[in-house]
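no sequence on this one, just coordinates:
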């Protein structure tokens, strides 16, 4: 088979200030910047990414590959019209000159919202379909947090989603998509079910109930000989548009069996709605509870998770740590290029008096002005070693470990979710030797840090990944969808939607 491949990934927090520009896609962080043609394979090789897995499996299967463009940016605000049109235009343009292809593989996220297009991913697939015609097979990998839309289901022949959160199976999902591509050319039957409630990120982990048993049902569905593939996406609730929320899609060669399987998954989701909730703590409450725990306590600073579009520079947890005079504690990673630059200018061992954090101004906080000891410096270039960021060539700019009392603060110059122990080791911190570890992450940190923990607490401090959906000003959801499990139903203002 002659197969074209491309990717364009963004998870859009429509409530986050600012926009995501072409430059944001061009700048590498944990993942590469924009890569094209023959640059794609070496750029993603060895990384936990769907494109890496697809390319590796495609080689085994003997596909004749046409590589186009791959682009990714950290979760953030609306994608600009200019960035979207430039990257999609290049993707479609490269496909148009590629000659005959039997199939296309697209590595997408599924929660992209643009200035001018609400369903960014559906629009990408639609344009590829329009350019190549109805006969070409289109297989798409989507993130576990995808907001799957009817347009995506109708225009793609097969949607394949990650099955883990933390996403330790991204590379594996790419391999799975390659193996399914041949069967997808036979145009399997599809069944699509959209769920009537949204799930905040911090309750979506597949390592815990109720999502763990949901994923077991998904895998069980595929054991039926008539079912080709079953996909579940938990949705990204910070994308305010009408088709936001969880969904299931089932594919197979028997229409009745496909519909029955989708119905079973939908019922399982509905039955588990009350279980998609948990405890949220203020920083001071979490620190007080941590005092009574003998082992290591992980604090998830979920609202400042840059992996959901937050700034990674809020200081609510740090301020609470200082006020509580905790010892043997770490907080990571505060993005503050000015503080990192000051630390590098002063050098290791120096004491510097600086205003740390809250530089973006979006959290309405004051920086923490204090004197910090510069314990260790780093250039921000290292390789991820944990299950989620495995093999990722991090480029976080100048980094520093600053100490204030018994608290060590990891500072970077670029935003990146604190989900890999190497982010701490790079500046001289052994996570296993600390009792309280605060991480700017919602769930991905569990992949590498959870084995250290006696207890994990979800903390609510300032940040744009708002944990309580009741505080969000939704305006574009579909009528009747519950904005959180067992929550109130959305009612649009000013008329019908």
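Sure thing, it's come through. Just so we're clear, the structure is a prediction, and the values are computed from it rather than from any experiment. Numbering: from 1, shown residues only.

okay, CA-based contacts and neighbour counts for the rest of this
OK.

which residue is nearest the centroid of this structure?
With distances taken as CA atoms, centre = their mean, residue 307 lies nearest the centre of the chain, 5.3 Å away.

distance of that one from residue 58?
Distance, residue 307 to residue 58, using CA to CA, to the nearest Å: 29 Å.

tell me where the chain has helices.
22-26, 40-44, 50-61, 81-96, 120-132, 150-155, 170-184, 211-221, 255-271, 283-291, 316-324, 337-346, 422-425, 446-449 (DSSP state H).

for stretch 221-232, buried residues please.
By neighbour count on 16 or more other CA atoms under 10 Å, the buried set for stretch 221-232 is 221, 222, 226, 227, 228, 229, 230, 231, 232.

ok, second structure coming up, stack it against the first:
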């Protein structure tokens, strides 16, 4: 019986805003090592087709909640461990491939292309012959250098991302096919057609639920099905980082140069011609306008996105501006007022005080603005402790304070609120609330299905939806929509073919 191919798994993932005041440290990545890596993904575990066909070797993966720039010390520490573990693997067995499990929008102090740099270092250990397949978020960035270092590269095709596992499995399945092709004596390094687009838009204008992204991404599997093509992908790019690589990109991978070039150019042209059609996924307004509209509406629950400090896009999560504005509204001063849930503001000291006082106690606490005090300072509030929850993976401890008819969620550490149970486990019923305000951009599926109506609040923070207001200085211009009047861009394919000589020289 022939031995199974050996594939290592490594990567670091963190969507990071260079406009956020926070910094991302090593513990935020929750690193998994060795067998823990394989245990994370059912599709490579024993008993699954890929699990039975491949000998998977976990090096180290780390997936951090989106946030501020990753410190250089964190990157160097985790990168060094990845390299060390890869050396251990290659010392004991011949490696056929590596699955590079990344996001693609990780910004590191002193680096402009962190994922490329990490893969370059990995190549120094695994060598030029090992085949590499990268899976990414469509909000990642693909520089020409990153594309060159990979043999296969793909990304999600939905936003919100409901095809995460599907994308990662596709990256692994295509990698195995490539390895088997090599073992059968056939050409095993495909070509990639790479096209950068001078477009940089936030996810809230490019959701695949809506047009024009819906029809743009519907074209991806059509190109992929073309003979001679292995994979097709479109990256929207990440709008809240100020690096030269940040922009939309199309990559089509395959054996037929003409087929991949034609497919890539069709996708790029479709994207570019739709640039004027991108708009926000919901009605927008100032925070005050959103509250006014919600109060007048008879749709319940009415959701409002406090989008500028969205922790799942890279916001620090502790901007107090939204909650401060909410507490000043006279409509919510009395307990008999419209029920509002607000999620959330970190305040470790406030949460500790709530825990010590217990449910039902009336306390005065100060929370927020420990990291980002640019837009508003710490907030002091007096309220009744409604509920307390221990042990959340992100928040650690959560406490709900009732102030008038407002139920404000305070956390020990920042946390995204995407699921109905995030509220019900705090003895809150979002379905019966009048208004639910969440620090988020587009609503994640459970919230979207729950909301009877919603608005996107254009609020301040490290992931401000008003990109012009943020003040990018290092992106390659001209860039839509920062620039509106510039000549037709070059949308022709750049063919990237990776030879062993190319890799050995890098």
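On my side now, so go ahead. Because the structure is a prediction, the values reported are computed rather than measured.

hmm, back to that, which ones among the buried residues of stretch 221-232 of structure 1 map onto strands?
Judged by DSSP state E, the subset of the buried residues of stretch 221-232 of structure 1 located in strands is 227, 228, 229, 230, 231, 232.

wait, the fourth one touches residue 220, no?
No: applying CA atoms under 8 Å, one finds residue 230 of structure 1 not in contact with residue 220, separated by 9.3 Å.

quick one: map residue 116 of structure 2 onto structure 1.
Matched to structure 1 by TM-score structural alignment, residue 116 of structure 2 sits across from residue 122.

again with residue 57 of structure 2
Residue 57 of structure 2 maps onto residue 66 in structure 1, by TM-score structural alignment.

which non-adjacent residue is nearest its match?
residue 4 (4.4 Å; CA to CA, 6 or more residues apart in numbering).

need the counterpart of the one you found in structure 2.
Under the alignment defined by TM-score structural alignment, residue 4 of structure 1 is paired with residue 8 of structure 2.

what residues are up against that match?
Residue 8 of structure 2 makes contact with 56, 57, 58, 59, 86, 89, 95, 97, 98, 99 under the criterion CA atoms under 8 Å, 6 or more residues apart in numbering.

neighbouring contacts of the strand ranked longest in structure 1?
In structure 1, assigned by DSSP E, the strand with the most residues is strand 368-378. With contacts defined as CA under 8 Å, 6+ apart, strand 368-378 of structure 1 is touched by 315, 319, 343-344, 346-357, 398-404, 426-428.

buried ones among those?
315, 343-344, 347-348, 351-352, 354-357, 398-404, 426-428.

just the ones in strands from the residues you listed, please.
Reading strands off these with DSSP E, I get 351, 352, 354, 355, 356, 399, 400, 401, 402, 403, 404.

distance from stretch 475-493 of structure 1 to the middle of the chain?
With CA atoms, centre = their mean, to the nearest Å as the basis, stretch 475-493 of structure 1 stands 23 Å off its chain's centre.

hmm, back to that, if I look at the match of residue 57 of structure 2, how far off is residue 113 of structure 1?
On the measure of CA to CA, residue 66 of structure 1 and residue 113 of structure 1 end up 27 Å apart.

the more surrounded of those two?
residue 113 (24 against 18; other CA atoms under 10 Å).

what lines up with that one in structure 2?
Under the alignment (TM-score structural alignment), residue 113 of structure 1 maps onto residue 107 of structure 2.

from memory its match sits against residue 116, does it?
No: Residue 107 of structure 2 is not in contact with residue 116 according to CA under 8 Å; the separation is 11.3 Å.

related to what we said a few turns ago, reformat the ones in strands among the buried ones among the contacts of strand 368-378 of structure 1 as JSON lines; add distance to residue 262 of structure 1.
Below are these laid out as JSON lines (distance: CA to CA, whole Å):
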{"residue": "351", "distance to residue 262 of structure 1": "60"}
{"residue": "352", "distance to residue 262 of structure 1": "59"}
{"residue": "354", "distance to residue 262 of structure 1": "56"}
{"residue": "355", "distance to residue 262 of structure 1": "53"}
{"residue": "356", "distance to residue 262 of structure 1": "50"}
{"residue": "399", "distance to residue 262 of structure 1": "48"}
{"residue": "400", "distance to residue 262 of structure 1": "50"}
{"residue": "401", "distance to residue 262 of structure 1": "50"}
{"residue": "402", "distance to residue 262 of structure 1": "52"}
{"residue": "403", "distance to residue 262 of structure 1": "53"}
{"residue": "404", "distance to residue 262 of structure 1": "54"}
